[in-house]
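1. Build me a structure from this.
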Amino acid sequence: MMGHSHAVSGALLFAAASPHLPPVLVGRPLGPADVLMGTILCAGAALLPDLDHHDSTFAHWLGPVSRALCRLVGWISGGHRRATHSLLFVVLAGGGTWTGISCLGRGFTLGLTFCLLTLAVRALHLHPPGSGPATWVYPTGLAALGAAGLDSWLPNTPQWLPCAVALGVSAHLLGDLLTRRGIPLFWPLGRHYEIALIKRTGNRVETRFLVPLMTVATFVVLWFAAFPTITPAT
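-> This is a model prediction of the structure:
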C-alpha cells in the first residue's frame, strides 16, 4: 500500500481501539486530548515498517541521510518486507517505545513525537507538492511546531504512546497483507502471508475506495472516541 494509505489506516485503527485499550497498558482512561494526539502519532507510526525501503516516505525526509539510513535498515533486516514487516517488529517497536519513555523520559518522548509527526505530515501530503526543499523543510517545521505545541499536553511518560506505535505498525502490516506480495508475519520463518485484495499498489481499489472509506471512517470513529455521547439523565 502507499504511504498515504498506511497513515490513514493507522489513524483509523487507533481511533477505533482507543476506547477499548486495557487500563493496565495506558494507565487510565484516555481523554479527548490523548485520543487526538494518539490518532495523529499512530498515523506516523504506520510508516515505520518501510524504514527498510530506500524510496519510502521516511527515506525522502532528510535526503541522502535518511535514504542511507533506510538502506542500512533494509540491509540489516534482510531487504524490503522482511523483518520490519513481522509481528516481531510490532513487539520491538512497542517495547522499544516503552523502554525509551521509561528510561530516557521527556527528551525521548518529544523526539519520537517530532519524528512521528513528520512522517504523518509527509504521508498525508500536508506540504507543498513537488520535489524541492519545501517538501522536507515544510513537514519538518510543521512537525517541530506540533511537537512544541504538544509539549504542554504530553506527560513525561505517556503510557498510551507505545500502544500508538504498536498499533501503527500493526496497521501497516494489515495493509500490506492485502497486497499480492504479502508479508512474512512470523519472520524469521520465510513464508509470506497474503489476502490479495489489492493487486497493485496505488490501484483504483486502494485510491478510490479504501482510502476515502478509511478517511471518512476515521473522522466518524474519532468523534465518538474523543467525545463520547453523554446520555441525558432520565
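2. going forward, measure contacts between C-alpha atoms and count neighbours the same way
-> Will do.
3. ok, and the closest non-adjacent residue to residue 138?
-> Distances taken as Cα to Cα, 6 or more residues apart in numbering put residue 127 closest to residue 138, at 6.1 Å, once the chain neighbours are dropped.
4. what's the spacing between the one you found and residue 155?
-> Plainly put, residue 127 is 28 Å away from residue 155 if you go by Cα to Cα, to the nearest Å.
5. ok, these two, which is more surrounded?
-> residue 127 (17 against 12; other Cα atoms under 10 Å).
6. The closest residue to residue 192 other than its chain neighbours: neighbouring residues, count only.
-> In space, and not counting its chain neighbours, residue 192 is closest to residue 184: 4.3 Å by Cα to Cα, 6+ apart. A count of nearby residues for residue 184, using other Cα under 10 Å, gives 22.
7. Could you do residue 23 as well?
-> For residue 23, the neighbour count with other Cα under 10 Å is 12.
8. How about it: what's its closest non-neighbour residue?
-> Nearest non-adjacent residue to residue 23, counting by Cα to Cα, 6+ apart: residue 29, 6.6 Å away.
9. State the number of residues packed around that neighbour.
-> Residues lying near residue 29 (other Cα under 10 Å) number 15.
10. That one in helix, strand or coil?
-> Secondary structure for residue 29, judged by DSSP: H, G, I helix; E, B strand; the rest coil, is coil.
11. wait, isn't it in contact with residue 160?
-> No. Using Cα atoms under 8 Å, residue 29 is not in contact with residue 160; the gap is 9.8 Å.
12. The structure of the following sequence is requested for comparison with the preceding one:
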Amino acid sequence: MGRSHALSGWCAGLAVAPLVGLTSMAEIVPFAAATAGYALVPDLDHPGASASRLLGPITGLVSRAVRTFSSILYAATKGPRDEDSTGKHRHATHTLAAALLLGWLAAGAGASGGQWAVFGVALFGLILAADVLGDWVLIVAAIAGFWTVSGTHLPGADAAVALQQGFDQIGSWIGAAVAVGMFVHCLGDSLTRSGCPWLWPLPIRGETWFEIRPPRRLRFSTNSWVERLIIAPALLLAGVLLLPGAIPIAQDLTAKLVIAYNNQEATP
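-> This next block holds a predicted model:
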C-alpha cells in the first residue's frame, strides 16, 4: 500500500496546511511533501517496506531497531485477549501515540533548529514520497518554489530569500505534517482486512492492541484491484485538486468545455 499511503499523506497535507496558517506554495508543498513521506514511516517495522530500504543499511538498521522495540512493547503491554504475535509489523509504529510522539519531536526540531531543521525534515519526507510516487513529486515541489518566487521576486538572490521565508513560516508546524502523515497511514491500514491497532494502549474487549477496521464487506486486501483501480486513482485526483488554486482552474476549464460543447450542438 505504499503508493496509496503516500498519496493519502499528500492529500492530507494539502488539506491541513491552510488550517495551520500556511498559505503560499512555498509553505504548502513542503508541508504536503512531508506528510506524503511520513505516511510511509510506520512501515519501518517491515524489512521490505520502501522506508526500510530507502537508504540501504542505514534505514535497514533503523528498521531492525524499530521491529525489536515494537516486539518488546507488544509483549510488555498486550492484553489477555491479544493474539499470540511477534508484535513487530503494524504495532508500535502504527499507533496514534507514535504519530504524536514523532510529531512532537519534529516540532521541537523545527522550532529550535529553524529553517535548516525544517528543510531536513521536509527533505526526508520528499525523498520518501518520491521513492514511492516517482519524480513528479520533485517536479511539483520545484514548480511550487518557482511559482512563489516568480510571483513575488525576480530570479536570483531573491529566490533563495523567498524559499527561506517559506521554510521559516512552516517552523514548528512541520511536526503537524509528520504526525498527520503517520496517522493517515494508520487510517489507511484500518480499511484493510487486518486492521490497525492505532488506539493503543486503550483496552478494548480485553485487547490492548485491538485492530480498528470497518465491517467485513467494506474491507479490502492490500495491493488488491480495489486499491489499484479505485483508491489510488481517487487519491491522485484529489491530490491534484487540493493544490492551491487548482479547483477554480478546474471549474473554469469545465465551464469553458461545457460552453464549447453547447455551442457545437447548437450549430446546424
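13. TM-score for this pair?
-> Once superposed, the chains reach a TM-score of 0.77 (TM-score structural alignment, normalised by the length of the first structure), with 206 aligned residues with a Cα RMSD of 2.9 Å.
14. picking up where we left off before, contact partners for the residue nearest to residue 138 of the first structure?
-> 121, 134-135, 138-139 (Cα atoms under 8 Å, 6 or more residues apart in numbering).
15. Now compare those and name the two farthest from each other.
-> Using Cα to Cα, the contacts of residue 127 of the first structure span at most 12.5 Å, a distance reached by 121 and 134.
16. Of these two, which one has the most company?
-> residue 121 (22 against 14).
17. Tell me which residue of the second structure lines up with that one.
-> Mapped onto the second structure by TM-score structural alignment, residue 121 of the first structure lines up with residue 130.
18. Which residue, other than its chain neighbours, is closest to that match?
-> Sequence neighbours aside, residue 137 is the residue nearest to residue 130 of the second structure in space, at 5.6 Å (criterion: Cα to Cα, 6+ apart).
19. Number of residues surrounding that neighbour?
-> By other Cα under 10 Å, neighbour count at residue 137 of the second structure equals 20.
20. what's the answer for residue 178 of the second structure, then?
-> 34.
21. and if you look at residue 180 of the second structure?
-> Residue 180 of the second structure: 26 neighbours (other Cα under 10 Å).
22. Spit out the contact partners of it.
-> With contact set as Cα under 8 Å, 6+ apart, residue 180 of the second structure has these partners: 9, 12-13, 35, 39, 99.
23. For the equivalent of it over in the first structure, what is the enclosing helix or strand?
-> Residue 180 of the second structure maps onto residue 167 in the first structure, with residues paired by TM-score structural alignment. Assigning secondary structure by DSSP states H and E places residue 167 of the first structure in helix 161-177.
24. which parts of that helix are buried?
-> Neighbour-count burial for helix 161-177 of the first structure flags 161-177 (criterion: 16 or more other Cα atoms under 10 Å).
25. just stretch 213-232 of the first structure next, same as before
-> Applying a neighbour-count criterion of 16+ other Cα under 10 Å, one finds 214-215, 217-218, 221-223, 225-226 buried in stretch 213-232 of the first structure.
26. Sort out which one of the residues you listed lies nearest residue 108 of the first structure for me.
-> Nearest member of these to residue 108 of the first structure, counting by Cα to Cα, is residue 226, at 25.7 Å.
27. Residue 120 of the second structure pairs with which position in the first structure?
-> The alignment partner of residue 120 of the second structure in the first structure, by TM-score structural alignment, is residue 111.
28. The helix or strand where its match lies: which residues count as buried?
-> Using DSSP H and E, residue 111 of the first structure falls within helix 106-123. By neighbour count on 16+ other Cα under 10 Å, the buried set for helix 106-123 of the first structure is 106, 108-110, 112-123.
29. Next secondary structure after it?
-> helix 134-150.
30. buried stuff in that next one?
-> Residues 135-136, 138-140, 142-144, 147, 150 are the ones in helix 134-150 of the first structure that count as buried (16+ other Cα under 10 Å).
31. swap in stretch 182-189 of the first structure?
-> 182-187.
32. Quick check: residue 219 of the first structure vs residue 45 of the first structure, distance?
-> In this view, residue 219 of the first structure and residue 45 of the first structure are 18 Å apart by Cα to Cα.
33. Could you do residue 189 of the first structure as well?
-> For residue 189 of the first structure, the distance to residue 45 of the first structure equals 24 Å [Cα to Cα].
34. and the buried residues of stretch 213-232 of the first structure as TSV, adding distance to residue 95 of the first structure and secondary structure?
-> Output for those, formatted as TSV (distance: Cα to Cα, whole Å; DSSP: H, G, I helix; E, B strand; the rest coil):
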residue	distance to residue 95 of the first structure	secondary structure
214	27	helix
215	28	helix
217	29	helix
218	26	helix
221	27	helix
222	26	helix
223	29	helix
225	25	helix
226	26	helix
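35. The alignment partner in the second structure of residue 83 of the first structure: what's its closest spatial neighbour, skipping adjacent residues?
-> Under the alignment by TM-score structural alignment, residue 83 of the first structure pairs with residue 92 in the second structure. Distances taken as Cα to Cα, 6+ apart put residue 70 closest to residue 92 of the second structure, at 4.9 Å, once the chain neighbours are dropped.
36. To what extent is the one you found buried, counted in neighbours?
-> Quick note: residue 70 of the second structure (other Cα under 10 Å) scores 22 neighbours.
37. how about the one helix or strand it maps to: buried residues?
-> Here residue 70 of the second structure sits within helix 57-77, counting by DSSP H and E. Within helix 57-77 of the second structure, the residues that count as buried by 16+ other Cα under 10 Å are 59-64, 66-71, 74.
38. same deal with stretch 105-112 of the second structure?
-> Using 16+ other Cα under 10 Å as the burial criterion, the residues of stretch 105-112 of the second structure that qualify are 105-111.
39. and if you look at stretch 208-222 of the second structure?
-> Within stretch 208-222 of the second structure, the residues scored as buried using 16+ other Cα under 10 Å are 208-213, 219-220, 222.
40. mind putting those residues in TSV, secondary structure and distance to residue 146 of the second structure included?
-> Putting these into TSV (DSSP: H, G, I helix; E, B strand; the rest coil; distance: Cα to Cα, whole Å) gives the following:
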residue	secondary structure	distance to residue 146 of the second structure
208	coil	48
209	coil	46
210	coil	46
211	coil	44
212	strand	42
213	coil	42
219	coil	42
220	strand	40
222	coil	37
